[in-house]
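1. fold the stuff below for me.
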Amino acid sequence: MVKIILILISLAVFISSIFADQSDIIEVRDVPNDDGSALLINWEKPDYDVYGYQIYRLDQGTNEYIQVGEITNADQTEFIDYDPRYPLIPGVQVQYKIISLDHLGNELEVVGTSELFSTQASLFNFYKVNSFIATAFIFVALILFLNLARKGKGLFIRKIAGLDALDEAVGRATEMGKPVLYVPGLSTMDDVATIAAINILGPVAKKVAEYETKIIVPNTNPIVYTITHEVVKESYLEAGRPDAFDTDQVYFITDVQFAFVAAVNGVMMREKPATNLFLGMFWAESLLLAETGNITGAIQIAGTDAVTQLPFFITACDYTLIGEELYAASAYLSRDPILVGTLKAQDLEKAVILFLLLGISLFSLINFYFIHSSAINRILASILMVNS
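-> Sure thing, here's the model as predicted:
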């Protein structure tokens, strides 16, 4: 009887050791720095010939394994379970089973079964430290320059030729007794270029009012028309000339692209404005507007962030604001502390990023022995990701 009991105990220990070894074969770990949507599975390569593996997962509350992956390389004993079709839910326990495959893709036997494991979302994603540092740097620079601007410190903004010529252009219109034409683009208020154009319209309209000159502002969008009307009206009020404002000088024409262009070209041919300002978002009509204005002999100042339209403006206009110069123009004209401080903070950020890119690229070309190429690639990718 004692022998039978000992045999049963030995058998139980042997069976339990088999299952224990199977669970020890597979190791499941949580993938760090993620939202709890992935798990890393490692297992030991069997001591017999295999040609691949199939990975199965059993979710808590279900009684059927689902295949979450297949590996055709026998030496690969690592797998990351991340499949949007079968998402992992943080806190829900799962169990994995690895099955070996032969050269035909047929199942051989179970390599092992893991213990129950649940994924958890990481509190911090340390892969985003570069973004955090960049954001903190931008925030500190912004606060610093805002305080300097509010204290009246002279913050240098490089000269923009087109805006420096604005006084000359408005003065020429006054001397000739002709109006100033201002076209705030053909886009909507959702466009950054339109917002920038309206920001510039305020100082321009105020200067026109001070010179007692007429300004014409045709619009192709009803919402933009409403805003430009109020901006011009407010500018005349700030200049102390509310009586000189004519509500008919800011008007809506049509939202049809080339019909609007034909109407504006007609205004240029009839009114012969001394100064044309094309600021905002433009498309194919840019060439038609600029060429017509050039024919009338007007001073033309254009500005847009549409790269494809810049060549036409540069060719046919006297001055052109290129890209971000359009955004900086409102700060340049108004010298508002908030706008100037923001502009200087952005310039500092771009200068630092440019310096880092040039420095790391130089190190990569020289191929310093203490800088590994893969590390350089990671740093460059991080900087480019922050800049985007």
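2. all contacts plus neighbour counts: C-alpha atoms, from now on.
-> Will do.
3. hmm, who's touching stretch 97-112?
-> Applying Cα atoms under 8 Å, 6 or more residues apart in numbering, the external contacts of stretch 97-112 come out as 22-23, 25-26, 46, 49-57, 113-114.
4. any idea which of those has the most stuff around it?
-> Neighbour counts for the contacts of stretch 97-112 (other Cα atoms under 10 Å) peak at residue 53, which has 27 neighbours.
5. hang on, the earlier thing: among the contacts of stretch 97-112, which lie within helices?
-> 22-23, 25 (DSSP state H).
6. if we can go back for a sec, for residue 208, state which of the contacts of stretch 97-112 is nearest.
-> Within the contacts of stretch 97-112, the smallest distance to residue 208 is 73.3 Å, found for residue 57 (Cα to Cα).
7. can you give me the distance of the closest one to residue 79?
-> 12 Å (Cα to Cα, to the nearest Å).
8. ditto for residue 150
-> On the measure of Cα to Cα, residue 150 and residue 79 end up 57 Å apart.
9. second input sequence below; structure requested for side-by-side comparison:
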Amino acid sequence: MPYDKGEAVLLTWPSGPADVPGAVYQVYAASGKDWVKVEEFPAGTKLAADVELPFWAWDRHAALHVVQLDLPGFFNDFKIGNEYRFKVKYVNGKVTAESSELPAAPKPNLFNLARLNNLLLLIVTTIVFFWTVSHAKRKGGLFIRRIAGLDAIDEAVGRATEMGRPIFYSTGIGAMSGVPTIASTSILAEVAKKVAAHDTQLKVPHFDPIVMTVSKEIVKQAYAEVNRLDSYRDDINFFVSQDQFSYAASVDGMIHREKPAACFFIGHFMAESLLLAEVGATTGAIQIAGTEQESQLPFFFTSCDYTLIGEELYAAGAYLSKEPMLQSTLKVQDFGKAFVMVSIVAGSALLLAGTWFKLDTLVTVVKHLFKAY
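-> So this is what the prediction gives:
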């Protein structure tokens, strides 16, 4: 069987005038002396056009009968590489005819030609990625549209410095394995650099002790990168509680008492989002929020000054750090989205045209190109 892992065989033989109504084909297989009937079908079926393979890997117009046999379903002692024998019997009433025996030993294929379209897409994506990395290094960065919430970080840190008040940063209630939490820690690193440079007080209350441990190293590294390691304190990151509402109540109390100049709520948030953001709003703090939970975004919209929407949360690390590698991954994703949108429009137009003008070949080609085998 072409393009499989070595457990199937593909039997083909020419179709012809003998394929009349009422006639059937019987397919037999054997691993020893005994023959097993593995398939029986009407003579006018199982043609080359019925095989679900793309046009570049299979000739759908060939005048052939095609039968795919998955051998493990017929032989309990099946082993890849063992030789099996096959024969086909034609039956039309009292008229019968039988082919000679043919041996075959199934083996796995190194390359699945049916997935050539996926390989080409991967190659193009890889080329685009390395081109964007090279371009970013030569030009000193890539253009990324302005994100108001991230641009306001400087304003928030500056305001805290002028007022002599702390900055509160919450990474949410997600685990360290969560993508929003990982994105939040990348933003925390950039905020910590600005805080260290301005010698401002930063407080990061944590819901998860593992996130706290990771954040400690991130903040310490941020202080070291701006040569302010002497200002770093271990109590910048501290554990509060792993109970959702106990965490919210405790952080609310801290915000109410210390009246920070800025609050960041970035990460995975659930029902505690409004509890935290509402208390921060009553203190007059600049509030910047972001979460992947669509159900919590309305609460952040109403109580925060800036809210990161959708993929802005995940783009923040590249946006703030200006790191060419991170910016390149962001650009490749943008190119990928543009490609998908263009492909959907072009593919839909071609399918519509092919259906309208009854161009079956065009319809088949488009379907195969956009199908992931």
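10. related to what we said a few turns ago, between residue 150 and residue 79 of the first structure, who's got more neighbours?
-> When residue 150 of the first structure and residue 79 are compared for neighbours, residue 79 comes out ahead with 17 against 13, by other Cα under 10 Å.
11. list the contacts for the more buried one?
-> Contacts for residue 79 of the first structure (Cα under 8 Å, 6+ apart) come out as 40-42, 69.
12. and it, what's its match in the second structure?
-> With TM-score structural alignment as the criterion, residue 79 of the first structure lines up with residue 67 in the second structure.
13. which of the three states applies to that match?
-> strand (DSSP: H, G, I helix; E, B strand; the rest coil).
14. quick one, longest helix in the second structure?
-> From DSSP H, the single longest helix across the second structure is helix 324-356.
15. give me the buried positions along whatever helix or strand comes next after that one.
-> Next helix or strand after helix 324-356 of the second structure toward the C-terminus (DSSP states H and E): helix 360-369. Residues of helix 360-369 of the second structure classed as buried: 363, 366-369 (neighbour count, 16 or more other Cα atoms under 10 Å).
16. dump the residues you listed into CSV; add distance to residue 172 of the second structure as well.
-> Formatted as CSV, the buried residues of helix 360-369 of the second structure follow (distance: Cα to Cα, whole Å):
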residue, distance to residue 172 of the second structure
363, 49
366, 45
367, 44
368, 44
369, 43
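17. which single one of the residues you listed is nearest to residue 320 of the second structure?
-> Once Cα to Cα is applied, the member of the buried residues of helix 360-369 of the second structure that ends up nearest residue 320 of the second structure is residue 369, at 38.3 Å.
18. element containing the nearest residue to that closest one once chain neighbours are set aside?
-> Leaving out its chain neighbours, the residue that sits closest to residue 369 of the second structure by Cα to Cα, 6 or more residues apart in numbering is residue 117, at 6.6 Å. According to DSSP H and E, residue 117 of the second structure maps onto helix 116-139.
19. now residue 17 of the first structure
-> Counting by DSSP H and E, the element that carries residue 17 of the first structure is helix 2-25.
20. name the residues that touch that helix?
-> Taking Cα under 8 Å, 6+ apart as the rule, helix 2-25 of the first structure contacts 43-44, 111-115.
21. farthest pair within those residues?
-> Greatest spatial distance among the contacts of helix 2-25 of the first structure (Cα to Cα): 44 and 115, at 15.1 Å.
22. state the distance from the equivalent of residue 189 of the first structure over in the second structure to residue 183 of the second structure.
-> Aligned by TM-score structural alignment, residue 189 of the first structure pairs with residue 176 of the second structure. With distances taken as Cα to Cα, residue 176 of the second structure is found 10 Å from residue 183 of the second structure.
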